[in-house]
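Visitor: Requesting a structural model of the entry that follows:
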Amino acid sequence: MSFAEPDVSGGRPHLRVGPRTAAAAACLVLGLGLIGGAATGSWLTGGGAADSPENAFGTARSLWHNVPVDELFPPTVQGTGAGPGGADRVWTRIAVAPDSGCAGAFDPLLSKALAPVGCQRLLRATYTDATQSYVTTVGLLFAKGDPAAMSALAARVRDEHLDQRADLMPRPYAAAGTAAAEFGDRQRASWTLKVLTDAPVVAYSVSGWADGRTVDTPQPAADAVRSGATTAPAQAGLGNEAQGLADRIERRLRTTVGTATEQPS
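Guide: Down below sits the predicted model:
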């Protein structure tokens, strides 16, 4: 940048700014304006921090008492392509458990395995299929653990295959006067268990027949939905019931977290 020589013809000296100087100054002003505008916009909208993983994790922790039950466990859940062979499913909610702690909700060894992340609150609901032949309990355990604790537990469940052991199963929620009235521990046929790492939540489901028949050999849903599986739970599609409903409830949870984390523009 260069300045012209002083002009004293009018009596009072002043600087004449050349074309290059004016252009440079204009660019500087424009650049500062853009930066200032961007900063102001970021401040008005809450910036990128609102969408950070940390913020979403914290938002998810309080959902159990901030979100209506119908948003997490809707009265009807559509399961397009969720059944055996890609058949559609529709699940109807028949019971909602009062929000509670985790005592008695899991087999003892599973309770011990989940203990490192703690239990802040447990939400559960039980659904039946369109024919009322099957019943499935789906649950959301809102943990006390931080992201590191949730990641450590998820790694342990994955590495030690804890979600596939029949002695570490979630328990169903039975409600008198419903199709799930006889849905007890011995009626459990298939189940899923998933530790989320982007939210302090353990999501699970457990399915069985609505007629109260007992099951000698429950099978994890991941195995029951595989092509060629010949066990009774697999042939009946109970793995699909557990997996399909759990997947859709988890999606709703993630959508709810995303909506709650968004800031108005």
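Visitor: contacts and neighbour counts: CA atoms only from here.
Guide: Fine.
Visitor: Give the closest residue to Pro170 in space, chain neighbours not counted.
Guide: Phe106 (4.4 Å; Cα to Cα, 6 or more residues apart in numbering).
Visitor: State the distance from Gln55 to Ala260.
Guide: Gln isn't right for residue 55; it's Asn. 10 Å (Cα to Cα, to the nearest Å).
Visitor: actually Arg171, not the one I wrote
Guide: Taking Cα to Cα, one finds Arg171 at 30 Å from Ala260.
Visitor: likewise Arg89?
Guide: Arg89 is 28 Å from Ala260, by Cα to Cα.
Visitor: Another sequence for comparison is provided below:
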Amino acid sequence: MTFGEPEGYDERLRARPLARGARLHPRAAAAAACLVLGLGLIGGAATGSWLTGDGGGTARTGFGAARTLWHSVPVDQLFPPTVRGTGAGPGGADRTWTRIAVAPDSGCAGAFDPPLRKALAPVGCRRLLRATYTDATQSYVTTVGLLFTGADPAAMSALAARFRDEHLDRRTDLLPRPYAAAGTAAARFGDRQRATWTLSVLPDAPVVAYTVSGWADGRTVDAPLPAADATRSGATSAPAQAGLGNEAQGLADRVERRLRQTVDPATETPS
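Guide: Here you go, the predicted structure:
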């Protein structure tokens, strides 16, 4: 189906002079206005599709671009040396985290508890990037991880739905493991020191993002809590009272935001 070009506009929809005495037919004017409005709406929808996970062209482009980030951008872009969290602490206090260790990019062997490794197996493991941060007082340590999968959008959406519906991100037998680097504040940050964590399967990118937090002094934790529980009002556990849920959640939010901003700078504002 084709439409005649409305009188009074050129092929780029720019106004052109009408012949002397000529008048633009009302229907032609309405058609031109609708076309311009429609193009604007399409452009706006495409801009937002990476953030919302819509199936538009921009979402597909963003998904493909995210697949190669592990080797195409500097580590400082994904895991900055300093991360500032305005209002990220308990009671809306500000937080600042300093990166103290970056793991060599690797596979996923040894990075997850065995049941979690099995749950993530359907999407595969192309590469794993990890860094560990400490707070301004060096009281807490948090490992941040980005697992780049080999999955397509359908597989990532299916895994995200499974984690959501079965609450797999809340099970204490499905925890990521810390990255403890010798000679740093995280040297004693092992499996028994894990206090709280987050895990997010991104349906609009081939990435699983996670954080795991604990005390820097090596104290053990008998019952780790999901960050959502540790940040709940009225929570009385030691990790909650110490603000470790805020450490895990605050860093998770900012690293995920930075990942999206790296893929499509136009859709995110800096933290």
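Visitor: TM-score for these two?
Guide: The TM-score (TM-score structural alignment, normalised by the length of the first structure) is 0.81; 226 aligned residues with a Cα RMSD of 2.1 Å.
Visitor: Which residues are in contact with the residue nearest to Pro170 of the first structure?
Guide: With contact set as Cα atoms under 8 Å, 6 or more residues apart in numbering, Phe106 of the first structure has these partners: 168-171.
Visitor: Which residue in the second structure aligns with it?
Guide: In the second structure, Phe106 of the first structure lines up with Phe112, judged by TM-score structural alignment.
Visitor: got it, and Phe73 of the first structure?
Guide: For Phe73 of the first structure, the residue aligned by TM-score structural alignment is Phe79.
Visitor: isn't that match right up against Ala131?
Guide: Yes. With contact defined as Cα atoms under 8 Å, Phe79 of the second structure reaches Ala131; the gap is 6.9 Å.
Visitor: For those two, list the residues in contact with both.
Guide: Contacts common to Phe79 of the second structure and Ala131, judged by Cα under 8 Å, 6+ apart, are Arg99.
Visitor: now the helices for the first structure?
Guide: 19-45, 53-61, 63-66, 69-72, 108-114, 147-160, 221-224, 232-236, 238-261 (DSSP state H).
Visitor: Ile134 of the first structure and Val225 of the first structure, how far apart?
Guide: To be clear, residue 134 of the first structure is Tyr; Ile isn't right here. To Val225 of the first structure, Tyr134 of the first structure is 16 Å away according to Cα to Cα.
Visitor: re the thing from before, pick out whichever of Arg171 and Ala260 of the first structure has more residues nearby.
Guide: Arg171 (24 against 16; other Cα atoms under 10 Å).
Visitor: List the contacts of Tyr179 of the second structure.
Guide: 103, 130-132, 143, 186, 189-190.
Visitor: Map it onto the first structure.
Guide: Match for Tyr179 of the second structure (TM-score structural alignment): Tyr173.
Visitor: Hmm, Asp135 of the second structure is touching Val141, no?
Guide: Yes. Contact criterion Cα under 8 Å: Asp135 of the second structure and Val141 qualify, at 6.9 Å.
Visitor: Compare neighbour counts for those two and give me the winner.
Guide: Val141 (34 against 18).
Visitor: aligned partner of that one in the first structure?
Guide: In the first structure, Val141 of the second structure lands on Val135 (TM-score structural alignment).
Visitor: residues contacting its match?
Guide: 126-129, 179-180, 183, 207-210.
Visitor: Same question for Trp215 of the second structure.
Guide: Neighbour list for Trp215 of the second structure: 139-141, 189, 193, 195 [criterion: Cα under 8 Å, 6+ apart].
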